[in-house]
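**Student:** Got a predicted structure here, sequence first:
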Amino acid sequence: MAFPSSFRATMAALALACTTGVGNAHATDNGLYDWQPCPDSLAVEGETRTTKKWEVMLSPYTHHWNDNPEHRPVKLISLDSHVSGGRFCGLALFTNSFGQASTYVYVGKQWDGILGNPKLFTKVSAGLLWGYRGEYKEKIPFNHLGIAPAVIPSLGYYVTPKDSAQVYLLGTAGLLFAYSRSF
């Protein structure tokens, strides 16, 4: 899959910000930086970071509500940084339903122990989507200059304390099924 130059430029800027320590960096005892992309303002005042600092997610399958011969398999990988109070922020890189390289930058909140089940949780994220271009730019609402707002709820189940399966509701488009690993 070939990524367009604007996508490569966005990823290069993100990589530069990560490697130069731009963001929320804290010096550790050994002189290295513990870089966290989530601002401290997302943390609950008086609480320390959760033990689960990072979560990587892979999506092997997306179910579309409507069959469309133009639909392509969606491939997704995301990385979340968690702070206290169930808050997180992250970046998802994916190919959208039309095979275009896309990005979702977001913040969100997670609630554990849904319906009294300690293994059941729900999340909601809100952020900006980039990647629906050309003839597909009208496939998502409020898409201006290739960027659109998004709110994505999900339901998940902890298979182990570090592994979970999740289902994301993609509005009127469909459902995204994912596996995540915390570390």
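**Tutor:** Alright, I've got the coordinates. Numbers count the residues shown, from 1 in each chain.

**Student:** going forward, measure contacts and count neighbours with C-alpha atoms only.
**Tutor:** OK.

**Student:** where do the helices sit along this structure?
**Tutor:** Per DSSP state H, the chain carries helices over the ranges 5-19.

**Student:** Use this one as the comparison:
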Amino acid sequence: MKNLRSAHPSVFALGLSGFMACATASAQTSDPAPVTEKADKPSALSGWMFGYAPFDWHFSDARKENDFEPDEQKHAYVWLIQAEKELDERHIAGFAYFKNSFGQPSQYAYYGWRFRPFDSAPSLFIKITGGIIHGYKFPFNKKIPLNNRHGWGITAIPALGYDFNQNWGAQVNVLGNAGVMFQLNYTVR
């Protein structure tokens, strides 16, 4: 046991010198180009925007418009989560899952365009999306145009937004003549 203890510092020094020799040899033989390429390669999530809309504002109270609708209807709490891919500088595609104004789970798959109309304000953008919406089912299927009894329809949603920096932004989605939805966005770069 005593011999192992006295040999310990020399064994440690020998192991350390061997490790340093291997590290120096691999540093001399390895090509630094792949490391640089890997650092420059964007993330798999690069170009994806994730949005959350915790609040909306309706222009008017919910009211009965058709005989088959409930007599005492009120707007339910509305929220939205969204994933959107930037296809190029102008084109986008995405999917949103939300709770509609009548408490029904709903989905929206879309394609759209984003414009930055003012060179003097490059952070300001206008967005228009169009696609398939599902979730406004009977008895609320007539609350949005171009929708069937089972909740399937097509729609277009314009938005006005502003990017605070390269990752964070906000937008206001215009929901026809029903209201607006306020949304916070995070974009992966």
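**Tutor:** Thanks, I have the structure now. Everything quoted here is computed from the prediction, not taken from an experiment.

**Student:** Any idea what the TM-score comes out to?
**Tutor:** Here the superposed chains carry a TM-score of 0.69, computed using TM-score structural alignment, normalised by the length of the first structure; 136 aligned residues with a Cα RMSD of 2.0 Å.

**Student:** Now for the counterpart of residue 163 of the second structure in the first structure, how many residues are close by?
**Tutor:** By TM-score structural alignment, residue 163 of the second structure lines up with residue 158 in the first structure. Each residue near residue 158 of the first structure was counted by other Cα atoms under 10 Å, and the total is 17.

**Student:** From residue 79 of the first structure, how far out is residue 158 of the first structure?
**Tutor:** The spacing between residue 158 of the first structure and residue 79 of the first structure, counted by Cα to Cα, to the nearest Å, is 17 Å.

**Student:** and if you look at residue 15 of the first structure?
**Tutor:** Distance from residue 15 of the first structure to residue 79 of the first structure, by Cα to Cα: 14 Å.

**Student:** ok, those two, which is more surrounded?
**Tutor:** Neighbour totals were compared for residue 15 of the first structure and residue 79, and residue 79 leads with 18 against 11 (other Cα under 10 Å).

**Student:** any idea what that one aligns with in the second structure?
**Tutor:** That one, residue 79 of the first structure, aligns with residue 83 by TM-score structural alignment.

**Student:** ok, now residue 174 of the first structure?
**Tutor:** Under the alignment (TM-score structural alignment), residue 174 of the first structure maps onto residue 179.

**Student:** Does that match touch residue 56 like I think?
**Tutor:** Yes - here residue 179 of the second structure reaches residue 56: they are 7.1 Å apart, a contact under Cα atoms under 8 Å.

**Student:** and the two? which has more neighbours close in?
**Tutor:** More crowded of residue 179 of the second structure and residue 56, by other Cα under 10 Å: residue 56, with 20 against 13.

**Student:** Next up, the contacts around the aligned partner of that one in the first structure.
**Tutor:** Aligning on TM-score structural alignment places residue 56 of the second structure opposite residue 62 in the first structure. If you count contacts by Cα atoms under 8 Å, 6 or more residues apart in numbering, residue 62 of the first structure has them with 73-74, 174-177.

**Student:** Of the residues you listed, keep whichever come out buried.
**Tutor:** Buried subset of the contacts of residue 62 of the first structure (neighbour count, 16 or more other Cα atoms under 10 Å): 74, 175-177.

**Student:** can you point me to the longest helix in the second structure?
**Tutor:** Assignment by DSSP H; longest helix in the second structure turns out to be helix 2-29.

**Student:** buried ones in that one?
**Tutor:** Per 16+ other Cα under 10 Å, helix 2-29 of the second structure contains no buried residues.
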